[in-house]
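Chemist: Only the shape, not the letters, is given here:
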C-alpha cells in the first residue's frame, strides 16, 4: 500500500495542529500588544470611576483597601490632591511604582502647564486619558489626569515590558508548540491506528470479496458511520454471493442447454444419417429388382419373377415398418399420442407375448421361464405395454447364448410399482454403452443387428412408452448376461393404500 490512510490521517492532524500553533503565535505577534494596551486602558478607566466615587462619597478604610488592591493587581499608581488649606493630600499607590516622575507631571498639570502627551485616548470635562513617554523611566505610560469636586488626581500605569512579555509569550508558545506537536504526533499516530483499524479491516474484507470470498464478514459493534458501512458491506457481500451463485447456476444451466442443443443437433444429424442408411438397402433392392423385372430378366422363368416380386414386397414392408415405428416414436416423444388407460392382468399379457414370440428362437436351443403371480393387475395402455415386452423379448431371443435361458419376471414392489424384467444369458453390454442403448438407431453390435433385421429404434420406443406412462425403464449387466426392466406406477388409489400400509 503506497499511501497508508493511517499516515495520511496522522499527517493531516499533525499539520492541523502545527497550523493552529502557528496561527496562535501570529495572532499574538499582531494583536497581543494591542489587546494588553486595551486592557490597561480599561483598568485605568475603572480606577478613574473608583477614585471619583470615593472622592464624592468620602474615603474610608474599606475604600482605601479596595483601591490598593486594584492598583497592586494592575500595577497602577494613583495620586490625589485635595484643594484647601485644611486638607492634606492623599495618595493611593502601588508599592513598586516610581512616584517621583508621576508627582512632577502632576504638579506640572496642576500649575496649568498642560499635558505633554504622545497620544490622547479620551478627553472629557473632568479628565484626560493619554499615552506619554517617560524619559526618566525609559518607558511608555498610560495616564489620566482629572478633577472630582475639590480634588485633583493622576492615575498612571506603565506599558514597559509588554513587548518583552509578548515576545516571551510567543517564544513559550513556539517551544511549547514544538513539544506539543512532537508529543501530539505520537499520540495522533497511536490514536489513528485505533481509528483507522476498522477502515483497514473493511479494506481487507473488500479485497477478499474482490477475490469472490464471501465467507468473511464485518464483525464490529460500532454504532457510527463506520459501523453502518460495515453492515452495508455485509449486506452487499450476501447479495453478491447470492447473485454470483445464481449466475453460476444460470451459466451451468446455460452450458447444459447448449450441450443439450448440440446433442440434439448431433442426434438429428445422426438420425437422418441412420434413417437414410436403413432405407438405403431396401430402396436399392427394390430399385434393382424392379429394373430386373423391367428388363425382362425373369420373363422366361415364373419362379424367378415371383422371387423378384417377393423381394420387392418384403423390402417395401420393411420400409413401411420402419416409417411406422418412426412415426409412432415421434408421436410418443412429442406427447401427441393418446393412451388408452385400462386395468388388466399383466401375467396373462406376458403369457400371450411369450407364446407368440417363441418362433423367434429359430435354431437356438433356448429355455424360457415365466415368474409372475397368477394375477397381477396393472393400470396402463395394454397395447403399448405389449410392445414394450415384445421389444425386450425380441432382444433377448436375438442375443441369448446357444444354448441359453430367458427369464421373464413380474412382481409388485414394496412401493406399489409393478416391475417387469426380461433377462437372457449371453454377452454383457459394455458399461460405456449402457446409457446409450436407448438412443435412436444405436446398435451395440451393428453386424449382428443387421443379420436379424433390427432397426435400432425398438428400445427408443420402449423408453418413450414408459415416459408417457410416467414410469421408468433400465438395463443392467448380470453375472451371466443382460437384464432389461421397466416399472409402472400404481393407480392413484392403489398408491394411497400402499403408502398407508407402509406407514
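Modeler: It's in. The model shown is predicted, which means the values in this text are computed figures rather than measured ones. Numbers count the residues shown, from 1 in each chain.
Chemist: C-alpha only now, for contacts and for neighbours.
Modeler: Noted.
Chemist: Please, where are all the helices along the protein?
Modeler: Under the criterion DSSP state H, the chain contains helices at 5-27, 33-57, 61-74, 99-110, 162-210, 225-294, 302-334, 346-356, 382-399, 446-452, 458-468, 492-502.
Chemist: Surely residue 461 and residue 329 touch.
Modeler: Yes. With contacts counted by Cα atoms under 8 Å, residue 461 reaches residue 329, the gap being 5.5 Å.
Chemist: who's more crowded, those two?
Modeler: residue 461 (25 against 22; other Cα atoms under 10 Å).
Chemist: for the more buried one, what are its contacts?
Modeler: Listed by Cα atoms under 8 Å, 6 or more residues apart in numbering, the contact partners of residue 461 are 325, 328-329, 332, 388.
Chemist: Looking at these, which is nearest residue 183?
Modeler: residue 332 (89.0 Å; Cα to Cα).
Chemist: Just give me the neighbour total for the closest one.
Modeler: Residue 332: 21 neighbours (other Cα under 10 Å).
Chemist: Quickly note the distance from it to residue 325.
Modeler: Per Cα to Cα, to the nearest Å, residue 332 is found 10 Å from residue 325.
Chemist: now swap in residue 193 and tell me
Modeler: From residue 193 to residue 325 the distance is 81 Å (Cα to Cα).
Chemist: Ok, residue 250 next?
Modeler: Residue 250 sits 37 Å away from residue 325, going by Cα to Cα.
Chemist: Tell me which of the two has more neighbours.
Modeler: Higher neighbour count among residue 250 and residue 325: residue 325, with 16 against 12, using other Cα under 10 Å.
Chemist: and the helices of the chain, which is most packed in?
Modeler: Of all the helices of the chain, helix 458-468 carries the top mean neighbour count, a mean of 22, counting by mean count of other Cα atoms under 10 Å.
Chemist: for comparison:
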C-alpha cells in the first residue's frame, strides 16, 4: 500500500513518533485530569447536598418532636420545603424516626406515608451517600441521607435524591474543549514537527544524495555544513571521507596504471587468480607465450595445457616446465612459477603465475650438451685410430713390412693433424665467443682480397676439372677489415664449394656493391646442394649434412660457425641459399670504410 511508503521516510517517522508521543502524553494527562475533575465535581456535589441537608435539618428539627406528628405538622414542613431555595430537580424527603416519608418536594404525594428503606443507617446516627444509576433512563443520581437531631436525639432524617446529569454534562463539555485543544495542539505540533524534522532530515537527504553521487564516481561535490551539531559533524566527516576516498581512488588508479604499464612491458607473462583458480589479471605477454586469449574468470587449468591439473588452493610454490609445439618454430619451452598468495593465517586467497620463455636457454643448454658430445666424439675417433695403429706397430708385426709401417705412421700423422685442426678451431671459437680476439682491421680493396683467394683455389679446380669463374667490378669501395680473418672465411667457403662440387661442374666468386653501400661477396657452386631442412642449422657448431662424407674429407664441422662469428664481428652478415642437387650460394656482406678511414 502506498500510504505505508510514507513511513520509509525518516522525516515522517520523526513526525509520527513526535505526534504519537504527544498524543500519549495528552491521553495520560487527560485521563488524570478527568479523574481528578470528576472527583472534584463529585465531592463538590456531595458537599452541596450535605450543606442543603444540614440547613434543612436545622430548619425542620423543631418540627420533628417525637409523638407529635399530625397533618398540621406535615403541612408546616411542606411549607418550609417550598419556601427554601432548593434545586427543583432534587427530590428532598423528610423522614420520621420510623423511616416513613412525611414530606417531599417531588410534588407527588404518593411517596408520603411510605417507609424509605434507604434511611435505616441514617436513623442509627450515620451519614450516608451513594450513587445510583437508573439503567432504564440512563441517568445517575446521588442519594444523600442526613440525620435530624433534636436535643441529641435522632427524630428523623433528611433524604435527598439529586440527579447528576448537570455535573456530567459540564464534565463532558470540558472534555470536548480539551479534545479540541488537544487536536489544535497536535496539528500545531505536527506542523512544528515537520519543520523540526526537516532540519534533521534535509542534511541527511543531502548526505544521501552525495553518497549516491559518490557511488557513481563523483567525489568533487561537498555536503553543506550548516551547524556544529551531530549532523554538522556527520556532514564534515562525510566531506572528509569523500576527500579521503578521492585521494585513495586517485592513488589506486595511479598504482593500477603503473601495474598495467609494468605488466604490459614485462618480458615475462603474468596471470593472477583468486582462491578458486579463476583468472582476475593477466598481461599480453602471457597470451603471446600461450598462443591464446586468456579470458578473465576462466579456470587456470582450462587455460594451461597441463597433463596433470593444478590442485587448488595451492599453499606452496611450484615450478613446471611446459613445452609447446608451434608451427613457426620447432618448440617453445615455458617455465611456470606458481606462487600462492597467503593470509597471515597461511590460508590461500589467490595464485600468482609467472610465465618465462626459457626456449633459448633450453636450446643453449641442449647445444652445450650436444657440443660436448660432438667434441668428445670428434676427439675419440682420431684417438681410437691412433691408438689402434700404434698398438699394431707396438706388436712388431708391421715393422717387418716397411711399406705397411709407413702407411700406419702416415694414418697416425693425419689423425694427429686432424685433432690439431679441431683443437685450433675450438680455441678460435672460444676466443670469438669471449670477444677476446683483436682484429687488426685496415682498409682493404675487395678486388685484391678476392683475386688472391681465387688464385689459391684455381689449381684445385683444375685438378677436379671444375670451371672457376671470377666476376668483380672495378668500382667496389674499400672495406675496413682484418685481412687474415677475411682470408680464413673465404678459404673456408671456397674449400667447401670445391669439395662438394663434382667434376665437370663450376664454382664462381663474385662481388658487388648493394644499395645500402655494403659490399656483397657471393660464392656459388653447382654441386650437390643442401636440403631445405638443413639450411636453418647449417651454421651450428659440429652440424653436418652428411657426417660420414664430411669427416672423410677432413672437415671438423666448425668452419661455417667460425666464418659466421668472424663476419658478424666485422659488422656484416652471412647467409646461405641452396637447392638440393642443384647447387649452393653463400652471400657475405661487409660494411664499407668510413670516409675518414679511407682518407687515412
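Modeler: Good, I have the coordinates. What you are looking at is a predicted structure, and each value in this text was computed from that prediction instead of being measured.
Chemist: Distance-wise, check residue 253 of the first structure relative to residue 435 of the first structure.
Modeler: Distance from residue 253 of the first structure to residue 435 of the first structure, by Cα to Cα: 21 Å.
Chemist: now swap in residue 254 of the first structure and tell me
Modeler: 23 Å.
Chemist: show me what contacts the equivalent of residue 474 of the first structure over in the second structure?
Modeler: By TM-score structural alignment, residue 474 of the first structure lines up with residue 575 in the second structure. Residues in contact with residue 575 of the second structure (Cα under 8 Å, 6+ apart) are 586-588.
Chemist: ok, of those residues, which one's closest to residue 525 of the second structure?
Modeler: Of these, the one sitting nearest to residue 525 of the second structure (Cα to Cα) turns out to be residue 586, at 9.2 Å.
Chemist: which residues does the aligned residue in the first structure for that closest one contact?
Modeler: Aligning on TM-score structural alignment places residue 586 of the second structure opposite residue 484 in the first structure. Residues near residue 484 of the first structure by Cα under 8 Å, 6+ apart: 392, 421-423, 473-476.
Chemist: hmm, which of those are the buried ones?
Modeler: Among the contacts of residue 484 of the first structure, those buried by neighbour count (16 or more other Cα atoms under 10 Å) are 392, 421-423, 473-476.
Chemist: Among those residues, which lie within strands?
Modeler: Of those, the ones assigned to strands by DSSP state E are 421-423, 473-476.
Chemist: now for the residues you listed, which pair is the farthest apart?
Modeler: 423 and 473 (13.7 Å).
Chemist: can you put the buried ones among the contacts of residue 484 of the first structure in CSV and add distance to residue 352 of the first structure?
Modeler: Listed next are these as CSV, based on distance: Cα to Cα, whole Å:
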residue, distance to residue 352 of the first structure
392, 14
421, 16
422, 15
423, 18
473, 21
474, 23
475, 23
476, 25
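Chemist: Nearest the geometric middle of the second structure, what residue?
Modeler: Central residue of the second structure (Cα atoms, centre = their mean): residue 280, 8.6 Å from the mean position.
Chemist: Now check residue 565 of the second structure against the first structure: what is it aligned to?
Modeler: Per TM-score structural alignment, residue 565 of the second structure is aligned with residue 464.
Chemist: ok, its match - contacts?
Modeler: 329, 332-333.
Chemist: Closest to residue 65 of the first structure out of those?
Modeler: The closest of those, once distances to residue 65 of the first structure are taken by Cα to Cα, is residue 333, at 122.0 Å.
Chemist: who's in contact with the closest one?
Modeler: Contact analysis of residue 333 of the first structure by Cα under 8 Å, 6+ apart lists 464, 468.
Chemist: what's the matching residue for it over in the second structure?
Modeler: Using TM-score structural alignment, residue 333 of the first structure pairs with residue 433 in the second structure.
Chemist: So that match versus residue 590 of the second structure, what's the distance?
Modeler: In terms of Cα to Cα, residue 433 of the second structure sits 20 Å off from residue 590 of the second structure.
Chemist: same question, residue 389 of the second structure
Modeler: 46 Å.
Chemist: ok, now residue 536 of the second structure?
Modeler: In this view, residue 536 of the second structure and residue 590 of the second structure are 21 Å apart by Cα to Cα.
Chemist: Compare the two and say which one has the larger neighbour count.
Modeler: Neighbour totals were compared for residue 536 of the second structure and residue 590, and residue 590 leads with 24 against 10 (other Cα under 10 Å).
Chemist: That one: what's it in contact with?
Modeler: 479, 518-520, 567, 570-573.
Chemist: Using TSV, lay out these together with distance to residue 53 of the second structure.
Modeler: TSV is the format used below for the contacts of residue 590 of the second structure (distance: Cα to Cα, whole Å):
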residue	distance to residue 53 of the second structure
479	155
518	150
519	153
520	153
567	149
570	148
571	145
572	147
573	146
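Chemist: Just the buried residues of these.
Modeler: With burial judged by 16+ other Cα under 10 Å, the buried subset of the contacts of residue 590 of the second structure is 479, 518-520, 567, 570, 572-573.
Chemist: Which of those residues fall in strands?
Modeler: 479, 519-520, 573.
Chemist: how about these in CSV, adding distance to residue 176 of the second structure?
Modeler: CSV is the format used below for these (distance: Cα to Cα, whole Å):
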residue, distance to residue 176 of the second structure
479, 125
519, 123
520, 123
573, 117
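Chemist: between these, which is nearest residue 22 of the second structure?
Modeler: Residue 22 of the second structure lies nearest to residue 573 out of those, by Cα to Cα, at 101.1 Å.
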